[in-house]
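Visitor: Mind folding the following:
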Amino acid sequence: MRIELPREAERFGSNLFYGVQKIYELDAGSSQDTEFSSPFHVVQKVPAEKIYEIESQMAIIIPIKNERLKLLEGVLCGIPHACLPIVVSNSTREPTDRFRMESNAIDNYCRFAKKRYVIAHQKDTALAYAFQKTSYANILDEEGVIKNGKAEGMIVGILLAKHFGKKYIGFIDADNFFPGAVYEYIKIYSSTLALANSNYAMTRILWHSKPKVIDSHLFFAKWGRVTRITN
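Guide: Predicted structure coming up:
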């Protein structure tokens, strides 16, 4: 990948926020760039070997709740083979056991793809026990299981990623219609983390246009929901 080096930054306490870095090439080729090796150049090439090294230490956490199985399979299809998918489901168990359907679909896909994976249900009592033992009981509800919510599912995924010894974490939504976009997400995550000077780094992606499916039509919104609300 060929990516622009960060130019401007703002410091808030101990956190450093860099400006948007432009992606020039998703695939920058395999040969070395002597022309671009100058330390004064503003564009950095991240070699495929370094990207693979990051991906082999990365878990991709996929929160899901009653999404279409074909969409989930598409997301799995877009995840590079070296990454570990961790699916955290809060789907219904009755009257139709959607979680069992998700488990069967993932198991079938990963058997053919020869890919390791992890899937867990957010309301699993074993997960609740694990959070109790780690003194994180405020994530539990009155019934002693993990609360509903996407954020809680993401936290479950982080704990599972740590359990499996992963150094890096990426988050992908289960309702993504474009497997190629999932692949791009993770390549960008890996490349920017490879350039990080700190062990405590986070990457967010800003798209020029991010298509959404609304009433069976594609709507090319300028900003995503998180960008509009959080930023």
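Visitor: From here on, just use CA atoms for contacts and neighbour counts.
Guide: Will do.
Visitor: The chain: strands as residue ranges?
Guide: Taking DSSP state E as the test, the strands found in the chain are 2-4, 9-12, 15-18, 23-25, 43-45, 58-64, 84-89, 118-121, 168-171, 210-214, 217-221.
Visitor: closest one to Ser191 among these?
Guide: Of all those, strand 2-4 sits nearest to Ser191, with 8.0 Å by Cα to Cα.
Visitor: who wins for proximity to Ser31 among the strands of the chain?
Guide: strand 43-45 (10.4 Å).
Visitor: Show me what that closest one is packed against.
Guide: strand 2-4 (3 or more Cα pairs under 8 Å, 6 or more residues apart in numbering; DSSP states H and E).
Visitor: another one to check against the first:
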Amino acid sequence: MRLNIVPGSSCIGNVEIHEASRVIELDAGHFKDSNKTGDGNGNPLGSKTGDGNVPFSHASLRAIESQLAIIVPCMNEELTILDGVLHGIPHECLIILVSNSNHCNFRNERALLSDFCHSTQRQGISIHQQDEGLAYAFRVAGMPELVVEKHMPQVKRQSVLRIRNGKGEAMMIGTAIAKLTKKQFVGFIDADNFVAGSVHEYCKAYAAGLHYATRYTDCSNTRTSSGIAYSASKPYAMVRIKWNSKPKVKDGKLVFEKSGRCSRVVNEWMNRLSNALGSDDIQSEVIQTANAGEHAMSLELAMKLRFATGYAVEPFQLIDMWEQFGTETDSYGVSYSTKDTAAPPRRKVQILQIETRNPHFHDISKGHEHIQRMQLQGLSTIYHSSLTPPALKDALWAFMTTDSTFDVQAFGAPEEARVYSPMKMMDFQAFRLALKAHADTVTVSGDAAFLF
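Guide: Got it, this is the predicted structure:
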């Protein structure tokens, strides 16, 4: 793959969000990574000199993919569509299917993944979100807030443990399982993608972006304008996909719209918050992926982030990174004063946004209310952030109460998304043992030893 890396970025504390790069070649050809080959113009691979066209060898992508778990949250999607999604995921990636489907559909999904992994000689894991043993494993591992006790009069015990419903919760399940497999990166792919080729491109973009972010971005041991020190060690990394287009049929013609309805609104307000937090007077629109369902990150970063429930999960990632790494006080209230020369260096967070080539075809039958919920939950993360200046919060509230799109009360506040503790607090040995002993729906295709 070859990317056109754009030099511009926005820095808030230790969080650097790069302007959207573009895929300019799906396959950059066969070559070996070295300073001699570089970007094809005599510049070292990843150098910020030259024209910004950076090739990634097959070997460099495969090195990331072999350490990348692709998590597919699924809820009653058509089996033929899920089949295409699975076929689009590169062979070296571990597939983790987290289903919240009805039990009949889950059996078919599990069989589909098992058959696919058997025929292609690869590894995959499937699990049901409502597995009581899974809920018990999270509770004993130190994440009781993820679990609810449901009254079930038809069972002898009258009540059972369940993981809360939601996409964010499914992502947490997949990430925790990826941690058990000792993978270094996690990526997320929606199960309603109609085109296997776009799934494949997203995964390749994950690998290219993670390779670039962890090896070639500026990690020098310096201080930012706010005085926050960051370490020369490898940065935390995230890649967020910007769809090339979302085609829709209008008046009998296929129209390739460049952005979705939800993205336009949430991106605008996320950029307004970014500009309010930044030190530059220039008003930028660097954020183009506030609602990026397709994204990947280093597992270390995933362990530190707080996950939100529902459709707030992706925009809240940006908010949480600013709150944790963008201020002089970390998430535990520890201050890193510019006067304290003994303050420990803090690692930087590199966020790459990558615009892909394939159009994004997905299920659009969920209706206008679905878009409204996505918009409102995304904007709610901005409204309730401790970083949002009062004037911006007032402007956002005025927007939500005057726009008929949003069903909010004229007096009050939008509902705040449930946010969970970071998973680094979990006891993963206890999680592993409980999952092995009590989870009934876990199916491991391939070498089971790497999990248990």
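Visitor: before we move on, the earlier item: out of the strands of structure 1, which is closest to Ser198 of structure 1?
Guide: Nearest of the strands of structure 1 (Cα to Cα): strand 15-18, 10.3 Å.
Visitor: Okay, buried residues for the closest one please.
Guide: Within strand 15-18 of structure 1, no residue qualifies as buried by neighbour count (16 or more other Cα atoms under 10 Å).
Visitor: Against structure 2, what's the mean shift for it, could you check?
Guide: For strand 15-18 of structure 1, the mean deviation from structure 2 after alignment is 1.0 Å (mean Cα distance after the TM-score superposition for structure 1).
Visitor: returning to what we had before: export the strands of structure 1 to CSV and tack on distance to Ile155 of structure 1?
Guide: Listed next are those as CSV, based on distance: least, Cα to Cα, whole Å:
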stretch, distance to Ile155 of structure 1
strand 2-4, 30
strand 9-12, 24
strand 15-18, 21
strand 23-25, 29
strand 43-45, 33
strand 58-64, 10
strand 84-89, 10
strand 118-121, 12
strand 168-171, 11
strand 210-214, 26
strand 217-221, 28
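Visitor: so which of these comes closest to Leu127 of structure 1?
Guide: strand 118-121 (8.5 Å).
Visitor: The closest one packs against which elements?
Guide: By 3+ Cα pairs under 8 Å, 6+ apart, strand 118-121 of structure 1 packs against strand 84-89.
Visitor: List the contacts of the strand it packs on.
Guide: By Cα atoms under 8 Å, 6 or more residues apart in numbering, the residues outside strand 84-89 of structure 1 that reach it are 56, 58-65, 76, 79, 99, 116-122, 153-154, 156-157, 160-161.
Visitor: tell me the helices in structure 2, going along the chain?
Guide: 58-65, 79-88, 103-120, 132-140, 167-180, 196-215, 261-277, 299-304, 313-325, 368-383, 390-402, 428-438 (DSSP state H).
Visitor: The first one aligns to what range in structure 1?
Guide: Alignment of helix 58-65 of structure 2 against structure 1: residues 48-55, by TM-score structural alignment.
Visitor: average offset between that stretch and structure 2?
Guide: Mean deviation for stretch 48-55 of structure 1: 0.3 Å (mean Cα distance after the TM-score superposition for structure 1).
Visitor: can you give me how far that stretch is from the chain middle?
Guide: 16 Å (Cα atoms, centre = their mean, to the nearest Å).
Visitor: Tell me which residues are up against that stretch.
Guide: With Cα under 8 Å, 6+ apart as the criterion, stretch 48-55 of structure 1 contacts Met1, Ser30, Pro80, Ala82, Cys83, Tyr168, Lys187, Ser190, Ser191, Leu193, Ala194.
Visitor: Can you point out the buried residues in that stretch?
Guide: Ala48, Ile51, Tyr52, Ile54, Glu55.
Visitor: Quick check: chain neighbours aside, which residue is closest to the aligned partner of Tyr200 of structure 1 in structure 2?
Guide: Following TM-score structural alignment, the counterpart assigned to Tyr200 of structure 1 within structure 2 is Tyr236. Closest residue to Tyr236 of structure 2 apart from its sequence neighbours, by Cα to Cα, 6 or more residues apart in numbering: Val349 at 4.7 Å.
Visitor: ok, now which ones touch the one you found?
Guide: Asn14, Val15, Glu16, Pro235, Tyr236, Ala237, Met238, Phe325.
Visitor: Great, nothing more from me.
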